[in-house]
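Mind looking at a prediction? Sequence and model below.
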Amino acid sequence: MNRLFTAFSPQSFALPAGILTIIVLMVVPIPAFMLDVFFVFNIALSVAVLMASMNAAKPLDFSSFPSVLLFATLLRLALNVASTRVVLVHGHEGGAAAGHVIEAFGEFLIGGNFAVGLFVFMILMIINLVVITKGAGRVSEVSARFTLDALPGKQMAIDADLAAGLMTAEDAKARRREISTEADFYGSMDGASKFVKGDAVAALLILGVNVIAGFCLGMISHGLTASEAASRYISLSVGDALVAQVPSLLLSIAAAVIVTRVNDTRNLSGQIGGQFASPDIWLPVALILGAIGFIPAMPQRVFLPAAAIAFFIWRKLYKREQLAKAIAAMPAVVPPADPGKITLGEVSDHTLVTVELGYGLVQLVDEKRGAPLVSRITGVRKQLSQTFGFIVPQFRVRDSLDMGPSDYRIILGGVVLGGSQVMVDKVLAIDAGEANPQAHIRGIETRDPSFGCPGYWIDPPLRDMAIAEGYLTVDASTVIATHLNQMMAERAHALLGADEVKTLLEATKVRAAALVETVYPTPLSLAAMTRLLRNLLEDGISIAHPLPILQSIAQAVQITQEHDRIIDMVRADLGGLIVSSICPPNERLPVVTLDSSLEAMISQGLIDPVTGQPLIEPDLARTIGERVASLVAQRGPSASAVAMIVQPRLRRALAHLLRLRAPGCVVMSIAELPETQPVEVICVVGEQPQQPPQLTHQPNAAYPSSPVESMAA
């Protein structure tokens, strides 16, 4: 029943009933009283359309205007037909025979002089047809052309924002619908402007028909003299034309208003009023009008009051502007805090990295004391950004009452990475291996939280003596900043997010737009690019030089879209970059390999059913990790890093293993080792004791091929 009522609601019958009424007006004779009613309705409709066009914030807010213009034009033409019939049939009876509205326009507006009415009608016709309608039609034509030309670019912008994750699918649909409606609107307005032009021409022809036919009918059919026929029929015809021309002029103005609108949050009155509300506009107006008014030949009683009104407007606007500036300069009144209200900032931390301090360390961030910790952390963030190749998100420093007064801790994404104790009024003397073992330093024994070196918290006057004994001395803010740097340097991938990747790609696009467009936003979305670059950072590959990395990614995505295969192909292409980060140029790369039988056992062993990667048994993993860790420890901290070269299938599993047990060893597949890179195999893990632990190399230029071929076998 509800559906039946909705289907037959009065709103659904309003438009068909209106069209049927227009047809009836054209065909069926109506009395003069009904003609007056429809004339008043036509004028009211024209005023309503004009007000709707002026109150629209943007043209699409009145998207039905072309259809409304069509129906209003049809209504006016139907009234012209109906009034022509009444004038020609009953015009000889007098002015009231054609209705009081036509009589009023014929008597009041033109004073009963039909010659004056003809001239007034022609002037209104020229204004409507030549000025308003022609200008609105030209604006509609240009707007439609520009809108259609910009349509592909707007569609591509929507697709790019959707691929970048800047909008949802529903938002994209709404924007596409809005763009389509805008194109249809301006195209319809380009054609609807012809309605107004045709209506003006039709009004001119109807006036001519009424004048000639009425003059002839009055003299032939009703026996009127020439002067009487002209006085009655021509006056009624001119009044009828003016009744129709006034609504036509209003609709022409409405069409011009709607096509010349610029998108704004205000309606047309507010937009114009806001732009004319500057006091700088009205003072020159007042001065110029006053200067003209003092010319002796000018009518001073007109110009001087106009100048006074303009000066009054300037003074009022100037006072209002000064008051607004004074209010803006006043300090904002902070309402008293509601003790029962809890804000989101009190329960949620939107910063990725946070350094929490005990209340005894708050003076390290006190601006009155120079805020040494803030400047240190800023330097750490800048250094990390240069090392990683992207802008590291800002760090947050805050106090915490649930910690000891001298404690601090470093938090990444809500996870506590580490922390320690520092003494603000003392200096940390660190024994980095160069201190005099016979030295006697008076202080509180401790360990450096960053690298675990032994040290002492000493008084500042003993700093010079500690330096002379070979100790490295740092203050409390430097200790915290160094610990923060050491923690973040191992977690570059955790600091890289979608916002940082988007900023990096946009900066690279300035110099290499075509290269960026080959990988982003298609075929790789922002989420896929973020995951890819995070994996590269986790493998120790810096993105400080994005061009070779993007070139490698562009080549890989032409072959496959699988994430793991792209990583392997990019690493193989960036093998020289990986080697250069761990081995100085023109030197042999220290290499650790696995025995062929051990490699075969891992490769043919357990397989992860989810990733398809080999699984290393716990005992074997512990043995390999301890062996490589001891080898790295034997080489010492000053020695260059060691690379383990394995088969491509085993690289990911062994890299995950040694990242935890032997961070000083870089795991590479044999496909990532450059052909021209000299190597020195220092250990073969899993080899029998009687076998030699390293491969010999020939001193000629061909020596790199020997170990590579051996490891490949």
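Structure's in. What do you need? Numbering: from 1, shown residues only.

contacts, neighbours, all on C-alpha from now
OK.

And for residue 25, the neighbour number?
Each residue near residue 25 was counted by other Cα atoms under 10 Å, and the total is 21.

nope, residue 575 is what I meant
20.

And for residue 78?
19.

Now it: which helix or strand?
For residue 78, the element it lies in under DSSP states H and E is helix 65-90.

mind checking how far the spatially most central residue of the chain is from residue 653?
Nearest residue to the geometric centre of the chain (Cα atoms, centre = their mean): residue 166, 6.7 Å. Using Cα to Cα, to the nearest Å, residue 166 is found at 36 Å from residue 653.

And residue 271, by the same measure?
To residue 653, residue 271 is 66 Å away according to Cα to Cα.

then this one, side by side with the first:
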Amino acid sequence: MKILKNSSYLVMIGVIMIVLMLIIPLPTTLLSFLIIINIALALIILLVSLNVTEPLEFSVFPSLLLIMTLFRIGLNVSTTRLILTKGDAGQVIEAFGQFVVSGNIIVGLVVFMILIIVQFIVITKGAERVAEVAARFTLDAMPGKQMSIDADMNAGLIDDREAKRRREKITREADFYGAMDGASKFVKGDAIASMIIVAINLLVGMVIGVVQQSMSLASAAQTFSLLSVGDGIVSQIPALLISTATGIIVTRSSSENNMGKEVSDQLLAFPVLMIIAGSVIFLLGLTPIGMVATLPIALLLVAGGILIRRYRQNEQKVGAEDQDRKAEETFKSQENVMGLLTMDPIEFEFGYALVPLADSSQGGDLLDRIVMIRRQLALELGLVLPIVRIRDNIQLEPNSYQIKINGSEVANGQLMLDHYLAMSPGVDDPSIHGIETTEPAFGLKALWIDEETKDRAELTGYTVVDPPSVVSTHLTEVLRQHAWELVGRQETKQLIDHLKEQSPALVDAVTPDPLSIGDIQKVLVHLLKEKLSIRNLPVIFETLADYAQMTRDSSLLTEYVRQALSRQITEQMTREGEALKVLTLSPDLERKVSDSVQKTEHGNFLALDGPTTSQVLKNLSDSVTKWPDMESDPVILCSPAVRMYVRQLIERYFPNVQVLSYNELETNVEVQSIGVLNAA
């Protein structure tokens, strides 16, 4: 509606009119109209405060409270002007005065004073104190709430938008309760001003009536007391309504329902108590109070309690039947069957004896460690891994755990929570005794030792780690090795969208033409499969933009990207001050590999004969067994033309052997050949 669209102008006009009321005299008819508007607005504010589910839904209340207070003061000034000048303040004030006074001025003054005391001492004082405490506690709780939001976002439970929305809500709550703390002072000041205005109207009016208008003292007292009390009550009724609304707002806690629904649900939640209360009231009627007043109330409470109890029992019965029916329908429905097809990308299952690892109440910090693992791998691989689903599995051995990728087990292990895992430095110490085992992440021989042996093992050079560190290291290595399996088209789309925020022109040059999301995904999978980080997406996309016009073969594009990432590969494969130890291919083997490449419409493939393949793999196995550097994976160095085919040849049998080309190493790298791989 047009009026609602221009509501901002109406508010500005209204404030200006209130200010003019303080200066310009108003006719009695208009004043009566404005008094009724004041009462109506106060009633609306009270009803709104009763129906909001949380205080922030009425965040404009502090400012509205100031405007309404100013409006009442403007009305008081106008009515005072009319009372003292004309002895008439309109029909509304006169009607209120006659109705309340009822021919007795003292009764009218007492009623007015009671209204003032209730508002000033009971409601306003309480609302002011509650607003002050709420503001203080809200400000004190802000840092903790902010940290909780950051923790949820780091754990992947919420995204950036939800985190921003929650932070804004916390800021708004602090601003609201701070404003309410100050706005409650308006109500307090308004109550004091009302008492002073009524006293002025009564005393000064009587003086004016006797001195200036030649009225008798009794007549002046009758006239001006009627008008003063009527004016005071007319102003105090809306003031009392708004004071009540203030108290309701500051004492209201967040809920899913409005106040009326909450009161009825909670107050009538125990119908048996209504029956007990009705019985007590009935017994009270046996005293001199009599049954006339107590019996109807007792019957009402007992009957209401019985009816509500029966209604609740029937409701619970119907609810249970509906729940069973819905559960049966859900079980039979197609959607329920489809829900069974949903598979978690990463699962970590453990036996019941390992529950303390994940239970924070028992000191377990596995959840926090997994958050740090995801952050570490995001920095290392350039990929945000899915949330790890953690659950206990009674079908496993009590001390066992298993790691699943896309529903299939890829790794498992066993832990002893009351022991430590000790790995030998290379020379075993006979004095260190324990339960022999294998370190799950790297397959090293190790011992489970007790607390008493731990210190002695550390002094003799053993690497000693606790069970949570063992499983964290194992999980990190498994996720690092299988990260390529977790990159689908959806994850690729998310990476592209993130890059597009920074380099939109670069992304537009690559996708959707000439490369689709699926083409880009294949390149990223190839890189991750060979343990290369895809964090440097700008360089990857620059290379794809340069070469995608010539070919869409993902394997060939991967070779171009690897060469563009030569600095990254060099830093990853070399250690400062040491030569890079490699195995090289004999010229005869390189020639055979090159001649065995078959070119098809779907890409190029290596078709090396069986005897040659077996001999190459046997020679490589012997070289890997004798590899001198146990801290790094074996490396094969070959020409760029055959690198990807050599990788195809060995990746199934030797996934940890790195295959590099000369173009993937920086020119300043010192290379040391420690063997030649041949086909003979």
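That came through fine. The structure displayed is predicted, hence computed values, not measured ones.

ok so, going back, and whichever helix or strand comes after the helix holding residue 78 of the first structure, what does it pack onto?
Downstream of helix 65-90 of the first structure, the first helix or strand assigned by DSSP H and E is helix 100-104. If you count contacts as 3 or more Cα pairs under 8 Å, 6 or more residues apart in numbering; DSSP states H and E, helix 100-104 of the first structure packs onto helix 32-55, helix 235-259.

do that again at 7 Å, thanks
Identification of packing neighbours for helix 100-104 of the first structure by 3 or more Cα pairs under 7 Å, 6 or more residues apart in numbering; DSSP states H and E yields helix 235-259.

what span of the second structure lines up against the helix it packs on?
Aligned by TM-score structural alignment, helix 235-259 of the first structure falls on residues 226-250 of the second structure.

looking at this, residue 645 of the first structure is in a helix?
No. Counting by DSSP: H, G, I helix; E, B strand; the rest coil, residue 645 of the first structure falls outside a helix, being strand.

coming back round to it: post-alignment, the helix holding residue 78 of the first structure versus the second structure, mean distance?
Helix 65-90 of the first structure differs from its equivalent in the second structure by a mean of 0.6 Å after superposition (mean Cα distance after the TM-score superposition for the first structure).

Read off where that helix ends up in the second structure.
Counting by TM-score structural alignment, helix 65-90 of the first structure corresponds to residues 61-86.

what's the answer for stretch 114-124 of the first structure, then?
Stretch 114-124 of the first structure maps onto residues 105-115 of the second structure, going by TM-score structural alignment.

Superpose on the first structure and give me the mean offset of that stretch.
Mean for stretch 105-115 of the second structure is 1.3 Å (mean Cα distance after the TM-score superposition for the first structure).

can you pull the buried residues of that stretch?
105, 108-109, 111-113, 115 (16 or more other Cα atoms under 10 Å).

that older thread, map the residue nearest to the centre of the first structure onto the second structure.
Looking across to the second structure (by TM-score structural alignment), residue 166 of the first structure lines up with residue 157.

now the farthest one out in the second structure, which residue is it?
In the second structure, by Cα atoms, centre = their mean, residue 214 is the one farthest from centre (74.4 Å).

How about the secondary structure of that residue?
Looking at residue 214 of the second structure with three-state DSSP, the answer is coil.

residue in the first structure matching it?
In the first structure, the residue matched to residue 214 of the second structure (TM-score structural alignment) is residue 223.
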